[in-house]
Every structure is written in structure tokens, then in C-alpha cells.
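here you go, sequence then predicted model.
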Amino acid sequence: MKASIHIAFVFLLAAFSVGAQDLEHLKVSNIWADGLRIVGGLQTEGKYYLPFNTAPRQVPYQYFIAGNVKLSLGKWVAVPASFSFTNQGFSIAHGFYGKNIAQRFNRISLKPYYKRHKLYLGTNALVFTDYTLAGHRFDGLAYEYQKSGKGIYGAVMKGRFLRRVSPLVENGILKNRPTYARHGEAAKLGYSFGKAFVELSYLHGFDKKAEDKLLDSLNVHPEENQAFALKVVYPLGNWVPRLEWARSRISKIDRSEFTSASTHDAFDSGLEYKGKKVDWGFSYSRVNPGFKTFGAYYFNNDLETIATSLGLRFLENKLMTNTKLGLQRSNLDNLAAKKNSNLSIEASLVANPSEKMNVHANFSNFSAFSNFNPTYNYLKGINGYEFIDTLNYRQVNTNLSMGFSVQSEASKKIQKSLSGELIYQTNGDRLGENRNPSNSLFFTLGQQWVFGQTQFQVGYGLNYSGNKNDFGRQTLIGPYANVSKAFFKNALRISNNFVWNFSKNDANRSALLTDYFMLSYKANRSHTTYLKFNLMVNSGGQFQDSARMAKSTIESFFNLGYRYTLNAGLKKKEK
């Protein structure tokens, strides 16, 4: 009874949002012309778990019931809701936070619009630029005059970025991250010349100060942020130059009402060429140490990046190559104890001799260099050079992949396809004179048969992977196969997937057999019933003192489920 009450309340109180509403369609006659529509679904499934010769990894029986419904009236309003109920507990899925996140309250988002005018009410997120307002969610009000061809466009917002979070201390240990309530406003003004445009954006964010001695004792003080950004993009034929400059000022107020402020800059530029057979690009960006904005959840600073790319197309786009080169470095002001440098190289080749054949290859190399000097070690040195470069770390990752796919002619009754992929990876870590190399090899080859008239499919292949490092060598190899068949005009479908892998390392040998069987019956567009069976057999041994200790385990999973899909509409009858 309680479960039924819970489900009923969820449909009424689950998180809902009202999508962008076109005010030109607010006439009652237009609303009822499109009618009232309900779209949704209900799924229920029970799973039984039965292990042999091994400790159970989960409870023997599980079940869940999940559903969603979306009520829409015409083209201007939509109210979605969803729920899930299992023997693990009850939760409401909210679209903004993602799936399986329990929420105690609703989020409302209204976005009515009229031609180029758009209003944001409630909880929303906007992006002006990466250096001012960069997608941070806010609760409040915003207005946007959208970009269209040539002329002025822009947007403004005002609202709350963060709710106040009080400290949670248990046994003298802080259990959360306390914050002040953070509010702010932002604006963007731009002028478009077609593909060219100029934009100026501004953000002002501030923490609302509150008398809280516990926050002061934790050294959590209110902050204020002012950020400006100027962006220019001006295409000249096939050339597209761009330039962006930003400045951010962060002010902090401590318990003695003393205000400290710091100002930091960021710069981003690029030049692209787009031709019929050649694409080329170059970019340079620099974000000074300490730069941040209240309009972004996370920001990388103290970083300089230089990158270039070149793409070529030959033989009427049947052969394409692409190369990329990038360099990054940190510790731009030479004040940090650690300095990182990264170098990345990537090259790819794609060949399409025909519509039925594809060949591709990719090479990438990533090198990371770190130099660390403990801050106070210089106090222990006899001379000024003794503790320079006390820790040098280098990491080089190399990846090489090659693959192909070939398909038979589509006109034949039997369609065949053959595909393969080879990946080789090396990883070399070096700390001083210590080296820790490792390499890995992955290979797969498979063929698929499709019998068009009988709805019968068969596939088989081979997988291999090998890894070698300081801890030893490990290999895994095994075949796989899959088969599926449809009956009664696709109403009944049966499928089975089989994988048998053999694994070996310096101390163990094992074989893992996995079989996955599924039977589904779709009575009509709304009702589907299915049965799943999954079997895992693990037989292996461990070598100790030349004796093999064998142990085999079996795990089986039985799933029985039902799905219901709803798509119904109601229109006003014409007189």
C-alpha cells in the first residue's frame, strides 16, 4: 500500500520542467490543434542469482519497477516525470542532475520565447564564454536576445549560483565543504557581421556574508569576483582568425574586515584555414596562475598551450590524413615547487577504397615531464645547486592502432562482413634512474553473416590481449560467437552470445566461459515481455610449490521482465 502511495506522489511531485515556449502559439485554438499528448513507459524486472562453489556477490533476489511519463500540451508546454522502486530503496530521477540521484525538492525551468526574445525563469544555465559565465547553474532570471544574421545580440542574468552550506563537524572532523550563499549577475553584448562577430561579456559574483564563527574558524571567508572577456572572430575567405582576452579579479575579506585582491589575465587565440583538400589550424592560449571565475564549476589555470593541426584529403576524399602536435607547460611564474611539461603527437590515416571497405591507422605519443624541488630543501644545502632538480619524473605513452572492415554487396541474399583491430601500447615511466616500462597488445578478428530473408544472424571471432610489466606477463585469448533469429514478423526474437577466454600469468591459469541468452516477445507496439539467462563458469588454478590448486565456480542469473510503452494523444474535435 505504501509503495502505491509513493508511486502516486512521485508522478505528482517528481522533478518537472517546462520547455521553451513559443508565445506565438499561445492561442487556445493553436494549442488544441496539436492536442494533449502523453508519452511514457513502465518497466518491471525480477532477477534471481544462484552461485555454486563461491561466496555470493549479491542478494539472491532483486526486483525493480521504473517508469516515466511526459505530458505535453500543444507545442509550448511539457511536464516530464520519472520514478524507480526496487528492494534497494525508492528514488526519483531528476533530469538536471542525471539518473539515480535522489532529490527532495523540484527544479522548475521556464523558457518562453517570442521570435529572437527568450526569457529564462527558475533554474537554468547559460554560456557566455569560458572566462566569465561558463555553464554554471543559477536560480533566478535571465533574458536573451538571440543572434540572427547581422546586428546586435546579447543576454543578461541575475540569480544565485550556490546555496549556503553550513559546516558539518563530527568528533572534531569536518565532513563537508561549507560555503557562503553565492549570488551574481552577468551580461553579454555582441555584434554580428554574419560569420564574423565581436562579443563583450561581464560577470560579477559575490558571497553573502553571514555571522558564522565556525566558518571563520575553518578559514572560510567570503569572496567576490569580477571578470571581463572580449572575443573577436573575423573570417577572411578560407582563413578564420580568432582572439579572446579576459581579466578576472578575486577579492577576499577575512574576519578582521581586511580585503585582499588579486587580478589575473587569460588569453586565447587561433588561426584556421579550411580548404577543399587542406585544413590547417594553429592555436595559442595562456591562463595565468590564480585565474578563475565564479561562472564555471572548474577551471584550469597556470597553463600555457601551443597546438597545431594539419588535415589532407586525396583521391576525392577516399584517402584522408590528419596530424596534431601540442605542447603544454605549467609554473608560468616559476614560483611553484612543481613544473609540468606535456608533449603530444598524433597522426591518423583513413582510406575508403570503396563504400564496402575501410582501412584506418592511428599513432599517438604523449610525453609528460615533471620536475619537483621541495620548497625548503635549499635551507639544508651547502651550495646553491645541491638541491636543484631533486626529483625528475618522465612518462611516455605511445599508442598504435590499425583496423579494417570489409562488407559484401548489399544486393546479395547473404551479407558478410569481416573486421579486425590491432592496438599496441607502450608506457615508460622513469623516476631518476628507475625505469618502469610496460607494453600491451590487443587484437580482435571477427566475421558476421546476415541472412536477409530469414532474419537470421551469425557471428564469430577471436580476441587476444597481452600485457607485460615489472610484475610479470599476462595473456588472455579466446573465441566468441553470437547468433540471433527473429520469428513471426520480428514479434519473437531469440539471441545467444558466447565467450570463452583463457587467461595465464606467472602464478595462475584460468578459463572463463560466459553465455548470455535472451528471449523477447513483443505482442504489439506497447507490450514486450523478455527472459534473460546469464551463465558464468570460472575454472582456474594457482601454482604453489609445484602443486596446482584447482577451483571452479559457477554463477547464474535469471531475469524476467516486462515493458509497457505509452504514446497517446487527444485532440479537440472540429465542429
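The structure has been received and is ready for your questions.

C-alpha from now on. contacts and neighbour counts both.
OK.

quick one: A246 is in a helix?
No - assessed with DSSP: H, G, I helix; E, B strand; the rest coil, A246 is strand; it does not lie in a helix.

and the nearest residue to it once chain neighbours are set aside, what helix or strand is that in?
Nearest in space to A246, with sequence neighbours left out and distances taken as Cα to Cα, 6 or more residues apart in numbering, is A229 at 4.1 Å. Assigned by DSSP states H and E, A229 falls within strand 223-233.

pull the residues that contact that strand.
Residues outside strand 223-233 that contact it (Cα atoms under 8 Å, 6 or more residues apart in numbering): 129, 131-132, 195-207, 240-253, 293-294.

cool, and stretch 127-139?
121-126, 159-162, 186, 188, 201-203, 227-229, 246, 266, 292-297.

again, 7 Å this time
With contact meaning Cα atoms under 7 Å, 6 or more residues apart in numbering, stretch 127-139 is reached by 122-126, 159-161, 186, 188, 201-203, 227-229, 246, 293, 295-297.

want to compare, so here's the second one:
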Amino acid sequence: MNWIKTKNKMITLYPEKVFTQLILFTGIVFLLSPLSGYAQQMDLNNIKNTFSQKPFRLGGGISASSVLYTGNDGQGRQPFTYFLSGNINLNIYNQVNLPFTFNITNLGNNFTYPTLPNRLSIHPTYKWVTGHIGDVSMNFSPYTFNGHMFRGIGIDLTPEGKWKFSAMAGRLQKAVEYDSANRLVPAAYQRMGYSAKIRYDQAGYYAGMTFFSAKDDVSSLKWKPDSLNILPKGNVAMSWEGGLKLIPNLSLTGEYALSLLTRDIRSPQEGSSFINNLFPRHTSTQSYTALKGELTYQLLKNTMGIRYERIDPDYATLGAYYFNNDYENVTLNYARPFLKDKITVALSWGAQRDDLNKNQEQTSKRFVSSANVSYTPNEKLNSSFSYSSFQTYLNLKSQFDYINGQTPYDNLDTLNFTQLSQNMSLNSNYNFGKSDIRKHNLNVNMSFQQAADKQGDIIKPGNLSQFYNLSTAYNLIFVPQAISIQTAFNATYNYINSTNSVILGPTLGIRAKVYQKKITTGISSAYNVSINESDTQGKVLNLRWNAAYAFYKKHNLNANTIWQNRKISGKNTTDSFTATIAYSYSF
């Protein structure tokens, strides 16, 4: 028995008891973890409080429902279906959850239970130290090590002060032998890696660096899948980031990354100097760079910024699953409030181009612009408007056309292809009425979308599509009676492939709380008409009813019905009726 003296009191520790509990807890964590991606975070600061709690807690719920269906709409549904489902969760020391679930229907049943985990992660925390053990992922830099799952250990050190540090080491990829009977799972070498990140933050600036290294184990596979172009790879990637306040309200941030990617580590190594041993270069090693920077300036209430990003063609690292590369971006941003902050305007414009080395069969340029305006003159009214435009310009470098062209001006239009897209929406919401007696709400939403393909300066027939939508809704609430009435109207116009169609119809519903406001019930009806090229294609009428009742706090009873009548041109009129009743209990 040991004693620890603090400023206020003497704490008595029984090491044999704590040790026994810790061993028991650790064993439970590893042996009874659920199958699907299990992860737990343990706060060692409160480990004494953890073991002072109840060791086991049981919770969960059960639900039962049945569906009755009848109709002649040809859906082939079962006339009667029942469902019984439940879940039970066993909680151990408020740290480990073991879920059990079951589902039973007249169509089949399913039962799941915890088994030994295929993925397990534990994240112990003590003050400013956080550990990562097992199957985890960490994010250091978007250009070096970013979100890649690994099996190993990691650590985050975030003490009070200016320095921050993170590190990881483990297996990034397990070995998989080639199996001709299973082509869906490709062969893979075992890949080990490690990474570290350090950052220094000061009031007027910050600086950081990330280092990542990974290498495949050539001996991890018995059969070498070289014929499948699966080669043992190696990679060293580094990035440097920083930020600086140049003058008041003017800040500059940026990051530069370098990746040395070896396509086959069995290829001859170049040189034997100290630098080459630290950063091995082989004949199959290629270097790639990535760069991004952002300049932001605030003047009074104006916020302006410019962002630049460039990533080399084929840029990649073994610390990320996927990379966008071979592009250059420039983005301009501006935002400002007006009229005593009642109006807010945000503007953005960007340009992107690819084929940086001019060696691809096609090159593209993209232009993106957007505008967002919000208007809130008072608490009753708020409106918003947004507009965005996307334009992609493609130049197809057809070698056949270039070789057979008689003049440099042949096929200029046919080699240029432009995709245009526009989106616009307007939303307005207005609340009025006496809040303690009646409440009124009116909402109007309009949207427009257009897409077109242009070859040269001509938009060909069939390559233009337009979509218009208008929806309005009015809601009246009688506050003392807990009754609400809703009415809405929706209209949609589509123009696709030189044909136009319209869908429109109203909706009406009422909702109320009855029997001392213990039961919530409502009924609604919707009617829609579809018109194609001035011909009525279909009419659909829906009638819905629903009710919900909660009793004894943990019991819930729900019921709903829907009747639908469909009249489709050229087909027989169909009717269908569906009723559902459900009960649920949670503990």
C-alpha cells in the first residue's frame, strides 16, 4: 500500500486492486470488442473515476411493426408483413460497448453478435498526451500523410505553449498473395511506414514540417506479380507549412511539399552518399512537388482573399489513398456585410487548368463563379439568393486530325468543346401573426438549373437541358389548441432533349395534438399532374393519415395509412392501400 500526498489530502492507493482491475478491463477490451471498426478512447486522467462506476450497464430497445397492403398497382408486394427487431447494448465501465441486434420478419431473419475484432483501436489520453494504438488513421498534411489507415501506434503531444508534435509508425498495407480465383482482390506487398509532424505557433506567425517514409517488403510475397504491374514501392515525402501576418489584417499562409516516389525499389540505387542513404534514389525514383498559398486581407468589414495551388502531374505519396494532380488553381474571394449587417454578400471566382506539361491528348480549363446574398431586415423576414456558374473548356488533340489537316485552321471548332452549367436559387421565409395566439409562416422557393454542351460556338439540339422549380408553402398554427394547417403548391418545368414536361400539384394537411396533447395525429392530401408536350401523362392522388402516442416515457405507438390512386396515360387506373402500425420500447 502506497500513499501520495497532495496539497489538500492524502490519497491511499492499493496497487494490487488497481492492477487487477486494469488487467481485467484491458482483457475485456481486447476480447469482447465488436466486429465493425471498434474504437475506444480512454481518459487516464479519470481512470480512478472509471473504476468507481458500475462495471456493467444494460440498455437497448425492442420494436414490432406490421404492414398491411392491398391494391392492383402490380408491385407484387406481400399483403401482410411483420417485423420484430431489437438491440441490446452491454456497457463495461462506461468505456466498452458490446451491441447485440436481431431482426425477424416473415420474409427472413438475421442475428448479429460481437466477435473477435478485425479492427481494434484504443486512444488513451493523459493530460496533453493522446495515444493511438491498433487500427487507426491520422492526418498530418494533405500532400504527405493524410487519412491513411494503419496498424500500429501513434501519438499527439499538445502541451500548453508554442510546440505541437505528432508521430506514427506501423503497417500501411498487408501482404496479399496473388490468387487467380479471386481477381477482385489484387496482390499487394506488405508496406511499413512512419511519419512525424512538428509545428511552432507564435502570435504573429507559425511554421511546421511533416516527414513521411514508407517502403514495401519485397520478401513478403512468395510469387512476384510483376506481370500485373504490381511492383514493390518506396516513398519519402516532406512538406513545409507556414503563416505570417505581414501587416495588421493582412496574412499569408502556404505549404510546399516534395515527394520522392520509387516505382520499384529493386531498381539500382543512384549514389551512396549520406544524402542518398537518407533519401534513397533509384533509377525508378521520380520527384514531384505541390504548392499552395493564400493571401487574406481585412479592411473595415471587407474580407478579400486570393488562393493559389499547383500540383505536379502524377504527384502521389504512399500516405494517402487518392490524389488529384496535374492541375493549377487560382481562386478569388470577397465578402462584406451592408446596411448594418442586414445584407451579406459573398463573391467567388476561380480558374483551373490541367495538362501542365503539355503532353496529354486533351487539355481542359475550368471557370467557376458564385455569388451568395442573404437579407435579414428583421426577425420575421429572411431571404437568400445564390448563383453559380461552371464552365469547362476542352481542347481535344486528335492526332488524326492534326496529321491530315491541310491548313493550321482546319477543325478548330470541332476540337474545342465547352460544357456550361448554371445554378440559381431564391428562398424567402416570412413569419407573422401573434405568437401567443396564432402563428403564420410563408415560404417561397425558386430554383433554376441549366446545362449545355457547346462545340465551337454552337449548342447542338439535344445538348441543352433546363430545370425550373417553384414551391410555396403556408403554415397556420393555433397555439393554444396545438393545431396546425399546412397548404403548399409545387410546380416543375423540365426541358430535356428538345422536349418539355411539367409536373404540378397542391398539398393540404392538418395536424393536431389531442387527448390532453398526448396523441399527435394528422391527415394530408396531395394531387399531382404530369404533362409532357401539352399531353397529360398521369394524375396521382394521395391521402395520408398518421398518429403517434407516447406513454410511460419509454413506450411509443405509431400508426399511418396511405391510399394512392394513379391514372397513367395508356394504362389502367390503379389503387393501393397501405397501413402500418408499430410499437417500440427502449430501456
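That came in fine, so what should we check first? Keep in mind the model is a prediction, meaning the values are calculated, not measured.

average offset between the strand holding A229 of the first structure and the second structure?
Compared with the second structure after the fit, strand 223-233 of the first structure shows a mean deviation of 1.2 Å (mean Cα distance after the TM-score superposition for the first structure).

which residue, other than its chain neighbours, is closest to the aligned residue in the first structure for K365 of the second structure?
Matched by TM-score structural alignment, K365 of the second structure corresponds to S341 in the first structure. Spatial nearest neighbour of S341 of the first structure, excluding adjacent residues (Cα to Cα, 6+ apart): R329 at 4.3 Å.

in stretch 388-398 of the first structure, what counts as buried?
Y393, R394, Q395, V396, N397, T398 (16 or more other Cα atoms under 10 Å).

equivalent analysis for stretch 253-273 of the second structure, please.
For stretch 253-273 of the second structure, by 16+ other Cα under 10 Å, it's 253-265.

adding distance to K553 of the second structure, write those residues out as CSV.
Output for those, formatted as CSV (distance: Cα to Cα, whole Å):
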residue, distance to K553 of the second structure
T253, 54
G254, 55
E255, 55
Y256, 58
A257, 57
L258, 60
S259, 59
L260, 62
L261, 61
T262, 63
R263, 63
D264, 65
I265, 65
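
closest to R191 of the second structure out of those residues?
Closest approach to R191 of the second structure among those (Cα to Cα): I265, at 12.2 Å.

isn't that closest one right up against I230?
No - with contact defined as Cα atoms under 7 Å, I265 of the second structure does not reach I230; the gap is 12.0 Å.

ok, the alignment partner in the first structure of S386 of the second structure - how many residues close by?
In the first structure, the residue matched to S386 of the second structure (TM-score structural alignment) is N362. When neighbours are counted by other Cα atoms under 10 Å, N362 of the first structure registers 18.

residues in contact with N362 of the first structure?
Per Cα under 7 Å, 6+ apart, neighbours of N362 of the first structure: A347, S348, L349, L400, S401, M402.

gap between stretch 410-423 of the first structure and the chain center?
Mean-position distance between stretch 410-423 of the first structure and its chain equals 31 Å (Cα atoms, centre = their mean, to the nearest Å).

contacts for that stretch?
With Cα under 7 Å, 6+ apart, stretch 410-423 of the first structure has contacts from 400-409, 441-452.

thinking again about what came up before, return the subset of the contacts of strand 223-233 of the first structure lying in strands.
197-207, 240-253 (DSSP state E).

quick check: the aligned residue for E421 of the first structure in the second structure?
So E421 of the first structure corresponds to N445, using TM-score structural alignment.

for the longest strand anywhere in the first structure, packing partners?
The strand that spans the most residues within the first structure, counting by DSSP E, is strand 547-570. Packing partners of strand 547-570 of the first structure (3 or more Cα pairs under 7 Å, 6 or more residues apart in numbering; DSSP states H and E): strand 36-52, strand 527-544.

possible to save these as JSON lines with mean neighbour count and distance to L13 of the first structure?
Formatted as JSON lines, these follow (neighbours: other Cα atoms under 10 Å; distance: least, Cα to Cα, whole Å):
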{"stretch": "strand 36-52", "mean neighbour count": "17", "distance to L13 of the first structure": "16"}
{"stretch": "strand 527-544", "mean neighbour count": "17", "distance to L13 of the first structure": "27"}
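
just so I know, which of the ones you listed lies nearest Y521 of the first structure?
Short answer: strand 527-544, nearest of those by Cα to Cα, at 5.3 Å.

give me the residues contacting the closest one.
By Cα under 7 Å, 6+ apart, the list of residues contacting strand 527-544 of the first structure reads 507-522, 548-565.

next, the angle from it to strand 36-52.
30 degrees (axes from the mean of the first three to the mean of the last three Cα atoms, to 10 degrees).

what segments of the stretch 101-250 of the first structure are helices?
For the stretch 101-250 of the first structure, applying DSSP state H, counting those that start in this stretch gives helices covering 213-217.

where does the residue mapped onto P99 of the second structure from the first structure fall, secondary structure wise?
Here P99 of the second structure is matched to A81 in the first structure, going by TM-score structural alignment. Using DSSP H and E, A81 of the first structure sits within strand 77-86.

for the helix or strand following that strand, packing partners?
Using DSSP H and E, the helix or strand that follows strand 77-86 of the first structure in sequence is strand 89-91. Packed against strand 89-91 of the first structure, as judged by 3+ Cα pairs under 7 Å, 6+ apart, are the following elements: strand 77-86.

one more time with 6 Å
For strand 89-91 of the first structure, not one helix or strand is in contact under the criterion 3 or more Cα pairs under 6 Å, 6 or more residues apart in numbering; DSSP states H and E.

what about V156 of the first structure, neighbour count?
The number of residues near V156 of the first structure, taken as other Cα under 10 Å, comes to 21.

ok, and the closest non-adjacent residue to it?
Here the residue nearest V156 of the first structure, using Cα to Cα, 6+ apart, is A187, at 4.2 Å.

what's the match for the one you found in the second structure?
Using TM-score structural alignment, A187 of the first structure pairs with A196 in the second structure.

quick check: that match touching A167?
Yes - under the criterion of Cα atoms under 6 Å, A196 of the second structure makes contact with A167 at 4.1 Å.

leaving out the residues flanking it, which one is nearest to I311 of the second structure?
Per Cα to Cα, 6+ apart, closest to I311 of the second structure is A290, 4.4 Å.
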